[in-house]
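*Asks:* Below: sequence and its predicted model.
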Amino acid sequence: MDTATTTATGAGRIGGDLVVETLAGLGATTVFGVPGQHALGLFDALRRSELRYVGLRVENNAGFAADAYGRTTGRAAPLFLSTGPGALTSLPALQEAAAASAPVVAISSQVPVAGLGGGRHGYLHELPDQQAAFRGVVKSVHTVRTQSQIPSAIAAAWESALTVPHGPVYVEIPQDVLLAQASLPVVSAMEATPRPLTPRPELTTAAAELLSRAERPVIIAGGGVVRSGAAEELRALAEKVSAPVVCTFGGKGAFPWEHPLSLRSWLEDRHTTAFLEDADVLLVVGSGLGELSSNYHTFAPRGRVVHIEADAGKLEANHPALGIHADARLALRALVAEVDERPDAKAAARVADVLDAVRERIDGQELALEQGVLAAVREALPARSPSFWDMTILAYWAWSAWPGALHSAQGAGGLGYGFPAALGAAAADPTTPVLAVSGDGGALYSIAELATARQESLNVTWLIVDDGGYGILREYLTDTFGETTATELARPDFVALAESFGVPAVRTSPQALRDDLAAALAAPGPRVVVLPALLRMFAPTHLD
């Protein structure tokens, strides 16, 4: 090979190099994943790349880490997977990313080209139709058969992941394509910028007229507000039309918790539900009003609904509305410009009445332990630190009562999210300590990632609330059947187990939790704090 050809193609490059070069050209800096035999070409190429690789121990956990990276940065997170079992193990994480609109670009190996589409059979890890397993989960599926297709396929997937609404995408590349010597030039910078999803002006004008004339307007702010960075526009609109705002669990942080118009996030409460139902104009922004956001589909609005949603499939899916298919920030900006000023001195008082009723209900249920534990966690967490919550009773409390933004697995509802997600966030920003919260049941889903935390020296403190089983399922079964089945768990000594990984750990109490957690968060590297405690959920309420 002459000098000119070597310079153009890069000596010793293979198909995997085209993948990492394309990702770097698109702006990626970090890759998550787990190696596998068919994916060796991807991982060998990383050795020649400046991309940082964060390797987890289980593909599902790698997917959760990529999800959190995407949520916290707004950038697409590459996820490297191997054929068959490796790829399939990532599916629960990709389902969560889809439900939460997190941009993840999953790139999986495949059997050699000869085995695709019903060709030669008998390859290790082979599936009859691997991509079919992903079609019902991800936004788009992209299959590569030749090296020349790699840059275009990955760029198309990247654009799809970052097109509003964000979400996971899937690319599969045969093993032999990844391993073959590359004769193509080194991939240069790539352009894959999605077009903005702008609202139709006649629809925002109609919505502005409704809000301007409303007597009791109310706003429900969902995760789309957070993802689009529309908090400023939301606040401006709420103040201009004097509309109380309730944030969904995915939309926490979209509106200031202590604002006089803030109804906070008590969505599983009939006082809040009744207030929303009484609105003559209800503006729903960035939420599909699914099961959790609609108080388990008991919510029945009586007024006019205006629905702003980037996901066309969710638009008016649960309630008839004036539907506006648009990015939340762009739609809210248009509404702020068009609505008339609508002063209402009584709006804040109505909000205060609802919050007083909620507070009285909770205070009457003897839940001082639960409220104290949540307060201790909040006081220990630095203001800039993100938190990631598994599906555990304390997280269910946090959905309603945590004063600000948080990240949880409530989109798809799978166990094991909190700790690996926190690792992904720590990889995105090594300068800020990150909190993960799990129950003992969920912790066992991701306990292997203590090795990742230690190996990568990630600044994550993991709070494990140990109640001896699946606490929330224990409550559900007891409430439904009067007794439990399969909820009580044998579990390890989490402190000793963490220390065996070389991760410092402490067993705490509700009284010492704030100080122990604060000390762990202030220390560099990973830490584990174990709280033995039996927590209860607040009971649902029904108005007479």
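*Replies:* Structure received. Numbering: from 1, shown residues only.
*Asks:* When you work out contacts or count neighbours from here on, use the C-alpha atoms and nothing else.
*Replies:* Noted.
*Asks:* wait, what's in contact with Tyr417?
*Replies:* Going by C-alpha atoms under 8 Å, 6 or more residues apart in numbering, Tyr417 touches 61, 64, 93, 388-391, 408-409, 442, 446.
*Asks:* Please compare the first structure with the one that follows:
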Amino acid sequence: MTRPRNGGDVAAETLTALGARTAFGIPGQHALGLFDALQSRPEVRFVSSRVENNAAFAADGHARLTGDVTPLLVSTGPGALLTLASLQESAAASAPVLCISSQIPSEGLGGARRGFLHELADQSASARGVVKSVHTVRHASQIPSAIAEAWRSAAAAPAGPVWVEIPQDVLLAPVELPPVSDVDGSPEPLRPRAELVDEAARLLDGAERPVVLAGGGVSRARAQGALLRLAEHLQAPVACTFGGKDAFPWEHPLSLQSWLEDRHTTEYLEQADVLLVVGSGLGELSSNYHTMRPKGRVVQIEADMGKLEANGPALGIHADAAPALDALAARVTPRARSERAEHETADVKRKVADRLAGQGLETEARVLEAVREALPDGAPSYWDMTILGYWAWSAWDPRGGAMHSAQGTGGLGYGLPAALGAAAAHDGPVLAVSGDGGAMYGIAELATARQHDLDVTWLIVDDGGYGILREYMNGAFGRASHTELARPDFTALAGSFGVSAVLTDIDRLRGDLAAALAAPGPSVVVLPAVLRMFAPTHLD
């Protein structure tokens, strides 16, 4: 028997009309009308996670890889609240995740405490401090406009997560509305003002030693080509932040790479007579823990208006990176090749390498090199907050494949679920990297990987605890407490999910990881190893 169309159908039709082709989440009692409606629309692939925060990380990973608004569908109360820590990461990383949560029946909204299952006094208030915008639906006729407005908000620079709430009864009630087809979630482009482009071009043309710090905003805007043109026109060395590691070619003669936690790099950035900061708010990690003190003029291009000049005076240009860099590249006067700039760039990297060479970190370098050589060029990687991930922030060569991590907010458990989200859109292998502590946050998602046959290889570096916290505590207090962890046999546990797994060592890592990545479907590689971080950021 065919049921009548309802609010859930209207929501599903709206998502389809807006272009959604993959969604993530977990069903729940109040949201069943939406999930049933989605079932009849095979053009939208639904990837069901096991825990809501991991579903949100998966949506984040998908959104970062594709640049597309990615739906996240969850139920009321506990399900909705479990997404918030992950959506905080999406907000920090400008990942356009569209969270649609159900709500208790309409009669319980507005503060009345009727005792409904999952009831919160004000669910949207919990989300409001995390996401870009909140949209609450009261009637089915509001659903298309609310979702389209949320979609536009999520996609508009700076992109980020948004929140839509639809009560259970609105999702289930029959509707007489025609099928949804005419909706538009396209955002307005965020272009720079002409007088600011002129002034920035004047400053850069007049600079003898211009330098660029490129952040994640360049990568998100797909503005790598424009940045390359501008840097070559100016003959300006370029450093990339940890969130924008693919913003500039790693081996380019003008590439300073990403050693932002080293004073050699910091001092070079400080000495620029004009420092162009694009797509970065100069936060803690990008400014070497707020120790960078530029001596020349700073030009800052940033889509998030709240970040303009938040960490120092600048010529602030409120714009998305792509149109701003295109405009500047067309406006500045091209220069002849500068051997001085190339020599200085190489000298900074040599100083960094010399400093590391005296710290006895050969094992760490071998491990990261083995991972890099095993992963095919162009394949994306997703890194948890683990020591090898911290190394990758500075030392990983993207080779055409974007590197993503949870460095926006630093929460554990990002690597595997985010990689699963990416694998739902990527044709080829995706790498996830976790420590044993972070791995336990997402171990249930091995079931998701197997169920949906997602091509993710998960490297777990097992050092017996929270390795980075162990180092921090030993450094600060001379001892570590509560950092050592009991953990499972990860290979046996993966096997119980039907996921192939191998226990490796440093000598066999490259071959074992390459074989796992070459085999279709999910796999796990476990490396027992205690790795160390490089020394603090001061000069030796």
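*Replies:* Nice, thanks for sending it over. Owing to the predicted nature of the structure, the values given are computational and were not obtained by experimental measurement.
*Asks:* re earlier: any chance of the contacts of Tyr417 of structure 1 in TSV, plus distance to His542 of structure 1?
*Replies:* Converted to TSV, the contacts of Tyr417 of structure 1 look like this (distance: C-alpha to C-alpha, whole Å):
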residue	distance to His542 of structure 1
Asn61	39
Phe64	36
Ala93	35
Phe388	31
Trp389	28
Asp390	28
Met391	25
Ser408	27
Ala409	27
Gly442	31
Ser446	37
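*Asks:* now those residues in a markdown table, with neighbour count, secondary structure and distance to Glu475 of structure 1?
*Replies:* Formatted as a markdown table, the contacts of Tyr417 of structure 1 follow (neighbours: other C-alpha atoms under 10 Å; DSSP: H, G, I helix; E, B strand; the rest coil; distance: C-alpha to C-alpha, whole Å):
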| residue | neighbour count | secondary structure | distance to Glu475 of structure 1 |
| --- | --- | --- | --- |
| Asn61 | 31 | helix | 27 |
| Phe64 | 32 | helix | 27 |
| Ala93 | 29 | helix | 26 |
| Phe388 | 25 | strand | 23 |
| Trp389 | 29 | strand | 19 |
| Asp390 | 28 | coil | 17 |
| Met391 | 24 | coil | 13 |
| Ser408 | 27 | strand | 20 |
| Ala409 | 24 | coil | 19 |
| Gly442 | 23 | helix | 16 |
| Ser446 | 21 | coil | 23 |
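*Asks:* How far away from the center of its chain is stretch 261-272 of structure 2?
*Replies:* Chain-centre distance of stretch 261-272 of structure 2: 26 Å, with C-alpha atoms, centre = their mean, to the nearest Å.
*Asks:* Please tell me which residues of structure 1 that stretch aligns onto.
*Replies:* Stretch 261-272 of structure 2 corresponds to residues 268-279 of structure 1 when matched by TM-score structural alignment.
*Asks:* now stretch 510-517 of structure 2
*Replies:* Using TM-score structural alignment, the residues of structure 1 aligned to stretch 510-517 of structure 2 are 514-521.
*Asks:* Nearest spatial neighbour of the residue nearest the centre of structure 1, chain-adjacent residues omitted?
*Replies:* Centroid check for structure 1 by C-alpha atoms, centre = their mean gives Ala100 as the closest residue, at 4.7 Å. Spatial nearest neighbour of Ala100 of structure 1, excluding adjacent residues (C-alpha to C-alpha, 6 or more residues apart in numbering): Gly411 at 5.4 Å.
*Asks:* Identify the residue of structure 2 aligned to that neighbour.
*Replies:* Using TM-score structural alignment, Gly411 of structure 1 lines up with Gly408 in structure 2.
*Asks:* Ok, Thr72 of structure 1 next?
*Replies:* In structure 2, the residue paired with Thr72 of structure 1 according to TM-score structural alignment is Leu65.
*Asks:* Just list the residues touching that match, thanks.
*Replies:* Leu65 of structure 2 makes contact with 380, 402, 422, 425, according to C-alpha under 8 Å, 6+ apart.
*Asks:* give me the element it is part of.
*Replies:* Using DSSP states H and E, Leu65 of structure 2 sits within helix 52-66.
*Asks:* how far away is the aligned partner of Trp458 of structure 2 in structure 1 from Val377 of structure 1?
*Replies:* Alignment note: Trp458 of structure 2 maps to Trp462 in structure 1; criterion TM-score structural alignment. Distance of Trp462 of structure 1 to Val377 of structure 1, computed by C-alpha to C-alpha, to the nearest Å: 12 Å.
*Asks:* Those two: which is more packed in?
*Replies:* A count of neighbours by other C-alpha atoms under 10 Å puts Trp462 above the other of Trp462 of structure 1 and Val377, at 28 against 21.
*Asks:* Right, I'll leave it there.
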